[in-house]
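1. Give me coordinates for this.
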Amino acid sequence: MAVQNWIDNLKSSTKTALIHDARRKIHYLFADGKEMAEEYDLRTDELIVRKWRHKNTLGAQGQWEVEVGEPLVCPVTSTEAEMLKESCSNPVFMRKDTKSSFQWRIRNLPYSKDVFNVSVQPPERLIVIKTSNKKYYKKFGIPDLDRMQLPLDNSALNFTHANNTLIVSYKKPKDILSFEQELMKELKKLKGTSEGDIDCKTQ
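-> Model prediction:
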């Protein structure tokens, strides 16, 4: 039932399309006030950015939270910049999907591949990354699978390591691939403009 709810929510949301910088930008406004913004490569249809914004308890708009794409960088004062000097060497976690896989990249991990253990924890619906040298530990979910209530499968998971970057890939199940194809067909029907926003509510 939740699967159909998610699809129905997408269909009933107010969608705004914009073509800019060789990207198809879609803004979704849901009935509960939540907002989702996506950006797709116009040439390949690959998802580049997905971010969410929720209203807080007082009804004001909160900050955008990135689900896919480069993490948002908040401006820092000169005092903060001095305090955060060492942070440039900290691991940077981001999701960057391909057409066939969900993919995460963690930069600034200068260890050999055999140090890493990457596995699925089905009961918790999480992927876990840990290192034998106890230098890095991360747990994260796949919201796309959660929204469609699809199980996690350890056999869909693999990882590589190069240039101090750990790349974790999870092969998209058929249900996700079909859903994404159908969604893209619908998004291409929206009359996007390169000059401004157009509200395109689809039924």
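
2. okay, CA-based contacts and neighbour counts for the rest of this
-> Noted.

3. Could you find the residue nearest the spatial middle of the chain?
-> By Cα atoms, centre = their mean, the mean C-alpha position of the chain lies nearest to Val68, the distance being 2.3 Å.

4. wouldn't that one be in contact with Met94 here?
-> Yes: with the criterion set as Cα atoms under 8 Å, Val68 and Met94 qualify as a contacting pair; they are 7.1 Å apart.

5. and for comparison, fold this next one:
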Amino acid sequence: MAVQSWIDILKSSKKTALINDGKRKIHYLFTDGKEMAEEYDLKTDELIVRKWRHKSTLGAEGLWEIEVGEPLAGPVTSQEVIKENCSNPVFMRKDSKTSFQWRVRNLPYPKDVFTVSAEPSERCIIVKTSNKKYYKKFSITDLDRYQLPLDSTAVSFTHANNTLIVSYTKPKEILTLETELLKELKKLKGTGEGDVDCKTQ
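-> The predicted structure is shown next:
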């Protein structure tokens, strides 16, 4: 079953864990050389960051690609921040415990301009505006990994403070697997809260 195969891949990967800054940081190294890094909030267990790195064809380290979390996670110069924060929409994923969630900042239009729809046949969500100012098509990588169907009734959206928030209620299969995975991650050496007296100087 496909759902099981992804969880098996996660379990068989080489994992290292670190606690600092109030976060549980997990690094996965897969047998095919891909790397995944995740950060969880220690208090809420919410996933804050998930990023991937692939080796290039020549074996060099690639750049980290953010799947969940702030797009500006790397070291940036002040000029880049100014450039990035102009009026262009900024698309990012930020999940909650029960939903996959995407935020699009810098969209100063009223809510009734937006249409958000799920296209199960294309396995994607489409966001568009009636004033033709914004269009975005994206897939839910977690559903693809677990090979679960896209449910159009699971999609909702709100708009406030120039930010569109698109939510997709997590299917029960994923909630169960996330709980199971978190139990595994908490067993990793170095993740016991008691071991964290050695503060970095």
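
6. hang on, the earlier thing: what's the mean gap between the helix or strand containing the residue nearest to the centre of the first structure and the aligned bit of the second structure?
-> Here Val68 of the first structure, judged by DSSP states H and E, is contained in strand 65-68. Mean deviation of strand 65-68 of the first structure relative to the second structure after superposition (mean Cα distance after the TM-score superposition for the first structure): 0.3 Å.

7. Which secondary structure elements does that strand sit against?
-> Counting by 3 or more Cα pairs under 8 Å, 6 or more residues apart in numbering; DSSP states H and E, the packing neighbours recorded for strand 65-68 of the first structure are strand 47-53, strand 92-95.

8. residues in contact with the counterpart of Asn88 of the second structure in the first structure?
-> Residue correspondence, TM-score structural alignment: Asn88 of the second structure in this structure matches Asn90 in the first structure. When contacts are counted by Cα atoms under 8 Å, 6 or more residues apart in numbering, Asn90 of the first structure touches Asn108.

9. who's in contact with Leu187 of the first structure?
-> When the contact criterion is Cα under 8 Å, 6+ apart, the partners of Leu187 of the first structure are Ile26.

10. and it, which of the three is it?
-> Local secondary structure at Leu187 of the first structure is given as helix here, using DSSP: H, G, I helix; E, B strand; the rest coil.

11. Can you find the partner of it in the second structure?
-> With TM-score structural alignment as the matching criterion, the partner of Leu187 of the first structure in the second structure is Leu185.

12. What's the separation between its match and Phe138 of the second structure?
-> Here the distance between Leu185 of the second structure and Phe138 of the second structure works out to 29 Å (Cα to Cα, to the nearest Å).

13. now do Lys183 of the second structure
-> 30 Å.

14. for Leu42 of the second structure, same thing?
-> Per Cα to Cα, Leu42 of the second structure is found 29 Å from Phe138 of the second structure.

15. neighbour count winner among those two?
-> Leu42 (17 against 13; other Cα atoms under 10 Å).

16. list the contacts for the more buried one?
-> Leu42 of the second structure makes contact with Gly22, Lys23, Arg24, according to Cα under 8 Å, 6+ apart.

17. Endpoint to endpoint, stretch 116-126 of the second structure covers what distance?
-> With Cα to Cα applied, stretch 116-126 of the second structure spans 6 Å between its terminal residues.

18. Buried residues, that stretch. List them.
-> Taking 16 or more other Cα atoms under 10 Å as the basis for neighbour counts, the residues of stretch 116-126 of the second structure that come out buried are Val116, Ser117, Ala118, Arg123, Cys124, Ile125.

19. which part of the first structure lines up with that stretch?
-> Taken onto the first structure by TM-score structural alignment, stretch 116-126 of the second structure occupies residues 118-128 there.

20. Show residues contacting that stretch.
-> Under Cα under 8 Å, 6+ apart, the answer for stretch 118-128 of the first structure is 117, 129-130, 137-142, 151-154, 157-159.

21. How far does stretch 69-89 of the first structure sit from its chain's centre?
-> Put simply, stretch 69-89 of the first structure sits 22 Å off its chain's centre (Cα atoms, centre = their mean, to the nearest Å).

22. Straight-line length of that stretch, end to end?
-> The first residue of stretch 69-89 of the first structure is 20 Å away from its last residue (Cα to Cα).

23. now do stretch 17-24 of the first structure
-> Between the opening and closing residues of stretch 17-24 of the first structure there is a gap of 7 Å (Cα to Cα).
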